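S.K.: here is the input, now give the coordinates:
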Amino acid sequence: MNQRMLWREGRQSLRRRLLTTLLVPLTMLLLFNSLITYVGALIYANHVHDENLINDTQTLVQMMATESPDGRVTSQAQFLLEYEPEGRNYFSVFSAKHGLIAGNPVLKPPGGLFTGDGKQPQLYDVQIDKRSLRAASLLMTNTRDPGDQLEVTVAETLRDRHKEARQILLLSIPAQTLLILAAFMLVWFGVRTGLRQLDPLTTQLANREHDLAPIGDANVPVEILPLTRTIDGLFARLRSMLALHERFIADAAHQLRTPLAGLSVHAERAKASSDPETISDALTHIQRLIQRANRTSSQLLALTRAQTTVHEAGDSAPLNLATLIPELVGQRVHEALAADVDLGYDGPAGPLWVDGDRHRLQEMLDNLIDNGLRYAGRGSLMTVSLTRESTEICLAVEDNGPGVPPSWIERLGERFFRVPGSKEEGSGLGLAIVQRIAEWHNARVRYMTGSQGGLRVEVVFPSMRVA
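M.R.: This is a model prediction of the structure:
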């Protein structure tokens, strides 16, 4: 399925998302740049017009000094000063002694505007008829009355300034737009080229059939490393699960071969014989072999579950072993009495908290107790105890049975291992299940000879603090 078909299905596109993410900032950048351009153009236009305004004021002062000694402004000069195609400009001449001589009476410089001799033009803002104006004022001496001073002011509206700023903006927008478009095309090309680096990885994964080997970090872009490492983690979990399945199949075939073969032999024996005793004996053997097969299959399933070392959210919770273990031991008392085994518990009164899974712990303790009931022998004693060891908690199951020779203790916990010479039938999976469940809880298992010569199995858990 090609990319266009995926787009039509409404699937998310990384390329489209990248381009959209970049297009919005580029558009905002164009608007911001346009604003900056307009402000800059307006500042430039104000500077130019201020210079022209000062020149007009100085020209009017010179003209009045040479051509109008009485401070009057001719009608022609007044027309030129006030003329504006779409509005009007303003001027005024105020005498310190006689007041307004010419021009607009509202356009009077504010008090305190002039400092020093007043020969330098002064610029300021003013409003007339709700219009904002920019004005320039100068002081000059009245040639007819040397003791009198004239305030000469020329003002203009801001329309031309804004108009010129807009013209500059309109001239710059096409160039800026082309620049942004060119940048966007370069980004689009870069994104398209960059995403092509995923093609070899896609091809590599597509060509795999049953290969779950890690992708590795070689020739993988840095930005894709988190994804490939996550895929490698997934492959590792799949390899582990497949290995468990393959091991389960192999173990099942290994362990069920003998009872199935026995079932076939005794079934043929019962079928071929007419002797009631022979048939009864064959059925007894068949029943025992069926029980053995059931127990073996159950323990194989338990071992497979115990070998799953991946912790999912909610698998574990704070557990008080001082409350849980006595409860679980109490559930096995009737079986112990039936096997003529004295099963007891010894532990502290205070809480002993661990982070664990109740069902797995019950399965582990059941296998430890089953191991004692099976091999300790009738009339034996079995004690389940809990003790605190510094920052750890020790769960121990000890019996006074025949025990295990020291040369074989190190092999306890191996799959299908049974102590040579043992008369009791078993699958050799019970302690292997205990070992795997302990590893799931980050605990360790210790095998040793008990104080009364039997077997002692200790499971040491890291304790946890509960607020």
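
S.K.: could you use CA atoms for every contact and neighbour count after this?
M.R.: Will do.

S.K.: Ala135 versus Glu156, what's the distance?
M.R.: Using CA to CA, to the nearest Å, Glu156 is found at 7 Å from Ala135.

S.K.: touching both of these two, which residues are there?
M.R.: Residues touching both Glu156 and Ala135 (CA atoms under 8 Å, 6 or more residues apart in numbering): Leu53.

S.K.: quick check: Phe417 touching Gly426?
M.R.: No: with contacts counted by CA atoms under 8 Å, Phe417 stays clear of Gly426, the gap being 9.5 Å.

S.K.: what does stretch 278-285 rub up against?
M.R.: 263, 266-267, 269-271, 273.

S.K.: for it, what is the distance to the chain centroid?
M.R.: Computed by CA atoms, centre = their mean, to the nearest Å, the chain-centroid distance of stretch 278-285 equals 66 Å.

S.K.: buried residues, that stretch. List them.
M.R.: By neighbour count on 16 or more other CA atoms under 10 Å, the buried set for stretch 278-285 is 278-279, 282-283, 285.

S.K.: do the same with stretch 380-396
M.R.: Buried-residue list, stretch 380-396, by 16+ other CA under 10 Å: 380-387, 392-396.

S.K.: and these, which two are the farthest apart?
M.R.: Ser380 and Glu392 (29.2 Å; CA to CA).

S.K.: Pro121 and Gly453, how far apart?
M.R.: 117 Å.

S.K.: more neighbours, the two?
M.R.: Of the pair Pro121 and Gly453, Pro121 is the one with more neighbours under other CA atoms under 10 Å, namely 18 against 15.

S.K.: the closest residue to that one other than its chain neighbours and Gln12: what is the separation?
M.R.: Leaving aside its chain neighbours, Pro121 sits nearest to Leu138 (5.1 Å; criterion: CA to CA, 6 or more residues apart in numbering). In this view, Leu138 and Gln12 are 70 Å apart by CA to CA.

S.K.: sequence B follows; please return its structure for comparison with A:
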Amino acid sequence: MYSKPADSLRLQLLRWLLPPLLLLLSVNSWLSNRAAASTADMAFDRLLTASAEAIAEDVEYRDGEVIVDLPYAALELLESNIQERIFYRVVSPDGQTVTGYEDLPLPALKPKDGVESTLYTADYRGEPIHLVALNKRLYGTDVAAPVVIIVAETGEARDALSRQILVDGMVRQGVLIVAAMVLVWLGLVRGLRPLTQLRRSVAQRSPSDLSPIDAGNVPAEVRPLIEALNQHTARIERLISSRQRLIADASHQMRTPLAEMRAQIEYCLRQGREDLALQTLREVHDDINRLSRLLSQLLLQARAEPDGMGEPNKACVDVGELARQTAMEHVEAARRRAMDLGFDEPSKTASVQGNELLLRELIANLIDNAILYGHEGGVVNVRVSSGDGVVLEVEDNGPGIAPQDGEQVFERFYRARGVVVAGKPGSGLGLSIVRDIATAHGGRVELLQPASGTGLCVRVTLPALDATAAATWRHPSRDASGAGTPAA
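M.R.: Here you go, the predicted structure:
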């Protein structure tokens, strides 16, 4: 399935930063608009109150009448460059309009005691206006009710001031956001520069250069990734080196038998003898069988590399049942050499987590080696037990392995001295394959001396799978006939 390549880290960071910043800008714009409107209202409300107080200074009571000498300065306070309209009204104690606009509305609620002025809004002649009603008491007279001075204005100047405050604030915030984005971008460029240099250095490497990448100059957040890549590269290098050694060893081991077969066939052709041709044919047939076995073991060796087997290839394997089945498959080979092949069943289930095919090959190699290298008419015993780990033992009473060859027999193509099969040395891969399979499964291989004092006992110990974990895995199928009886 095609997957869209991910965007650059810069674009991803900007994509995560820009929407929240724009959201914050929107919220702040709404809050700033309310704050700007409140500030404009406060400023103009104070002007309205000051204008009404200026008018009230020139209101007096003479000869039973309210006299108003309207000062021009009182309304001049409200004048601005904005085309807005100003209204006023002076109401006498008996409710009559002394001067001004008679239809200018009074406040809907009566001012509370002790409050001299009231700010309110109303619709006047089809448009909203802002008003202040100021109560002025006429002291020294018998009039109890106050004179009411009302001053009003339309909202054009307020709106203009509110917009100006809002625009100025938004411009500053916009500049700050743009500056922040530029600084973030520059910071990203500067911060990602080590990654760019790292990419350039890796791209300039030769295909065969698998040396570790220097993580000293990269950011701390990227260092674990580089370390993981170095570990992965190290595994690849070990795998490639192992494959190269295997190919080199295999080419050397195959060149010799092929050259021998070619020489035998050429000699037979020059002689022209039927009896020699038949003998040569038998020898070449045997050589081909050994070469075929060598190729099979080489392929298995490549597959059994510890670094080449991953977790997806593993499952729950009952080693006891697997050993019993494998021993049954070698009964015929044991009979051809008149050998007694036996199997001791474990007292409880011996399960491991591993590759069933490779574990079968491990057991088969041990049994096959015991049959091939053991004495004709001898005994081979296969035992499986379970404790701290799963233990597999294959014991024979053959010639065994000399102590000085104990470690070298696990090397590829090493042949112990004096050990031959049918007059020719073996391939030298059997125990090497066993060790690699055991290592890939987290186990170990030991060469022991049997209790009888003759022969060889190969012990393989593997980590056991506990009962709870084993219940979650699928076991290989069991033979309905059971286990525990000698295989041959």
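
S.K.: TM-score for this pair?
M.R.: Scored against TM-score structural alignment, normalised by the length of structure 1, the superposed chains reach a TM-score of 0.81; 451 aligned residues with a CA RMSD of 3.9 Å.

S.K.: picking that back up, among the contacts of stretch 278-285 of structure 1, name the buried ones.
M.R.: 263, 266-267, 269-270.

S.K.: which single one of those is nearest to Ala302 of structure 1?
M.R.: Using CA to CA, those come closest to Ala302 of structure 1 at Leu263, 23.9 Å.

S.K.: can you name the residues that contact the closest one?
M.R.: Leu263 of structure 1 sits in contact with 285-286, 289-290, where contact means CA under 8 Å, 6+ apart.

S.K.: which of these show up in structure 2 as well?
M.R.: Shared contacts between this structure and structure 2 among those (both residues aligned by TM-score structural alignment, their matches' CA atoms under 8 Å) comprise 286, 289.

S.K.: closest one of the contacts of Leu263 of structure 1 to Arg360 of structure 1?
M.R.: Proximity of these to Arg360 of structure 1 (CA to CA) peaks at Ile290, which lies at 25.8 Å.

S.K.: quick one: map the closest one onto structure 2.
M.R.: Superposed on structure 2 with TM-score structural alignment, Ile290 of structure 1 falls opposite Ile288.

S.K.: separation between its match and Arg262 of structure 2?
M.R.: Taken as CA to CA, the span from Ile288 of structure 2 to Arg262 of structure 2 is 12 Å.

S.K.: follow-up on the earlier one: which one of the contacts of stretch 278-285 of structure 1 sits closest to Ala438 of structure 1?
M.R.: Using CA to CA, the contacts of stretch 278-285 of structure 1 come closest to Ala438 of structure 1 at Leu263, 35.1 Å.

S.K.: just the helices from structure 2, written as ranges.
M.R.: 9-57, 72-76, 156-191, 193-203, 223-271, 274-303, 319-329, 331-336, 356-373, 430-440, 467-471 (DSSP state H).

S.K.: any chance of JSON lines for the ones you listed, columns distance to Gln404 of structure 2?
M.R.: Listed next are the helices of structure 2 as JSON lines, based on distance: least, CA to CA, whole Å:
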{"stretch": "helix 9-57", "distance to Gln404 of structure 2": "60"}
{"stretch": "helix 72-76", "distance to Gln404 of structure 2": "119"}
{"stretch": "helix 156-191", "distance to Gln404 of structure 2": "59"}
{"stretch": "helix 193-203", "distance to Gln404 of structure 2": "46"}
{"stretch": "helix 223-271", "distance to Gln404 of structure 2": "23"}
{"stretch": "helix 274-303", "distance to Gln404 of structure 2": "24"}
{"stretch": "helix 319-329", "distance to Gln404 of structure 2": "30"}
{"stretch": "helix 331-336", "distance to Gln404 of structure 2": "29"}
{"stretch": "helix 356-373", "distance to Gln404 of structure 2": "18"}
{"stretch": "helix 430-440", "distance to Gln404 of structure 2": "16"}
{"stretch": "helix 467-471", "distance to Gln404 of structure 2": "40"}
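
S.K.: about what we covered before: which ones among the buried residues of stretch 380-396 of structure 1 map onto strands?
M.R.: 381-387, 392-396 (DSSP state E).

S.K.: save those as TSV, and put in distance to His98 of structure 1 too.
M.R.: Conversion of those to TSV gives the following (distance: CA to CA, whole Å):
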residue	distance to His98 of structure 1
Leu381	131
Met382	128
Thr383	125
Val384	121
Ser385	119
Leu386	115
Thr387	114
Glu392	107
Ile393	109
Cys394	113
Leu395	115
Ala396	119
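
S.K.: just those residues now: which is nearest Leu186 of structure 1?
M.R.: Among these, and counting by CA to CA, the member closest to Leu186 of structure 1 is Glu392, at 62.3 Å.

S.K.: show me what stretch 113-127 of structure 1 is in contact with.
M.R.: With CA under 8 Å, 6+ apart as the test, stretch 113-127 of structure 1 has contacts from 50, 54, 57-58, 132-140.

S.K.: could you rerun that using 10 Å?
M.R.: By CA atoms under 10 Å, 6 or more residues apart in numbering, the list of residues contacting stretch 113-127 of structure 1 from outside reads 50-51, 53-55, 57-58, 106-110, 132-140, 151-157.

S.K.: and that stretch, end to end?
M.R.: 16 Å.

S.K.: buried residues in it?
M.R.: So stretch 113-127 of structure 1, judged by 16+ other CA under 10 Å, has buried residues 114, 121-123, 126.

S.K.: OK, contacts around Leu131 of structure 2?
M.R.: So Leu131 of structure 2 contacts 45, 48-49, 52, 86-88, 104-107, 118-122, 150-154 (CA under 10 Å, 6+ apart).

S.K.: nearest to Tyr83 of structure 1 among the buried residues of stretch 113-127 of structure 1?
M.R.: So of the buried residues of stretch 113-127 of structure 1, ranked by how close each gets to Tyr83 of structure 1 (CA to CA), first place is Val126, at 18.6 Å.
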